[in-house]
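Q: Fold the following, please.
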Amino acid sequence: MLRIPNLTVREQLYTYLTEAYQQADLFEIDFSVLSSLVKGMAYRGEWEPVFRFFAQELERQSAIREFIDGEAHVKGFLLAYLGLTQGYILLPEYESSKGYADFYMMPDLVRQPDIVYSYIVEVKYARRDTSDAVIALLKRDAAEQLRRYADDGKVARTKGNTQLGLITLVFKGWELVALEKLASRADCENESEA
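A: Predicted structure coming up:
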């Protein structure tokens, strides 16, 4: 049985829903644009436009109070958007032998065997007053985590022949301040052999 745990949460949900209905166009999503962007990500490795689109939508649709939860809000929003598309099986908080990746975008090779790219995404969140030095540390931490996750045997088995992209997203409040792609060790080795 689902129920709202207390009056404070009930008020938050009620306020959110009534404001959303008053601004119904706020939740309009152009599925054709989103699908086209994810298709470019899957088949041509054009990953940046997907996350820039997401960041614009996050800023457009989120109220300042929703960033109280910070990273959880950003991750939930990203999961909702990516879940609307095809091509990937989304594994949030993917458990590897090396920790928990925020998102493993495992290619759906059964339905779409010709996908070329797969991704692991690490999301970092900082308050709006965070210094550039702290942002740099967050990016470095994300890069280290991504490389560890990419070395996991489960990722190697499930990515098929796709090229694995390691994506870092750093948000400062609702602003996307870092959007970087690292090559996995295996992909670097394959490129050097060619």
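
Q: from here on, contacts and neighbour counts on C-alpha atoms
A: OK.

Q: most centrally placed residue in the protein?
A: The centroid of the chain falls nearest to Leu78 when counting by C-alpha atoms, centre = their mean (5.0 Å).

Q: Let's see this one next, to set against the first:
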Amino acid sequence: MKRSLGRRIEMEIPNNCVKEQYWSFMRDYFNRSIHIDIIALQDEMDRMSFDGDWKPLIQRIATAYNENSSIRDSILGEHNLQGFFKAYLALNSLYLVEPEIELNYGFGDFLMLPDKERYPDIAHSYILELKYLKPTATDAEV
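A: Here you go, the predicted model:
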């Protein structure tokens, strides 16, 4: 700890060796971070919105989740999956994404309402219900 100011604490890395270890860790972490192809994602969102072709977008998000989740993430199961989908779906401006919306038959994980104010030509809205399968799920369970 270098100094404190009220409830704030200014931390200091004690020496160059430890500083290099921290920076190496941070570089490696960011190099392994998720890379999102925004253009391809926007293209898929456009096809979903205007053509009703939703499968490529959902497959892209599911594949990204599979590639970037860990065993620790599987402990939280469906909540972790919902958070991942919510982050991806929030990248679009075409829809208002409402999580855990109450519908006549229960709750849907996401209700995607077209933003008709800005995009009156959007022809499709969606209700997404996610189901998390454990890594050990059999074909019969899928």
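
Q: And the TM-score between these chains?
A: Scored against TM-score structural alignment, normalised by the length of structure 2, the superposed chains reach a TM-score of 0.75; 118 aligned residues with a C-alpha RMSD of 1.9 Å.

Q: Chain neighbours aside, what residue packs nearest to the residue nearest to the centre of structure 1?
A: Phe54 (7.0 Å; C-alpha to C-alpha, 6 or more residues apart in numbering).

Q: just Tyr88 of structure 2 next, same as before
A: Nearest to Tyr88 of structure 2 is Ile61, by C-alpha to C-alpha, 6+ apart, at 7.0 Å.

Q: what do we get in structure 1 for the one you found?
A: Under the alignment (TM-score structural alignment), Ile61 of structure 2 pairs with Phe54 in structure 1.

Q: how big is the offset of the helix or strand that match falls within relative to structure 2?
A: According to DSSP states H and E, Phe54 of structure 1 maps onto helix 48-61. Superposing on structure 2 and averaging over aligned pairs (mean C-alpha distance after the TM-score superposition for structure 1), helix 48-61 of structure 1 comes out at 1.1 Å.

Q: How many residues are close by Ser97 of structure 1?
A: Each residue near Ser97 of structure 1 was counted by other C-alpha atoms under 10 Å, and the total is 12.

Q: Residue in structure 2 paired with it?
A: By TM-score structural alignment, Ser97 of structure 1 lines up with Asn104 in structure 2.

Q: Ok, Phe27 of structure 1 next?
A: Match for Phe27 of structure 1 (TM-score structural alignment): Ile34.

Q: Over to that match. Which of the three states is it?
A: Under DSSP: H, G, I helix; E, B strand; the rest coil, Ile34 of structure 2 falls in the coil class.

Q: That one contacts Asn66, doesn't it?
A: No - using C-alpha atoms under 8 Å, Ile34 of structure 2 makes no contact with Asn66, being 11.6 Å away.

Q: one step back: residues in contact with the helix holding Phe54 of structure 1?
A: With contact meaning C-alpha atoms under 8 Å, 6 or more residues apart in numbering, helix 48-61 of structure 1 is reached by 26-27, 34, 37-38, 41, 74, 77-78, 81, 174-176, 179.

Q: Most neighbours among the residues you listed, please name it.
A: Neighbours here mean other C-alpha under 10 Å. Within those, the largest count is held by Trp174, at 26 neighbours.

Q: in structure 2, which spans are helices?
A: Ranges of helices within structure 2 are 16-32, 38-46, 55-68, 71-76, 78-89, based on DSSP state H.

Q: which bit of structure 1 covers the shortest one?
A: The one in question is helix 71-76 of structure 2. The aligned range for helix 71-76 of structure 2 is 64-69, by TM-score structural alignment.

Q: All set now, cheers.
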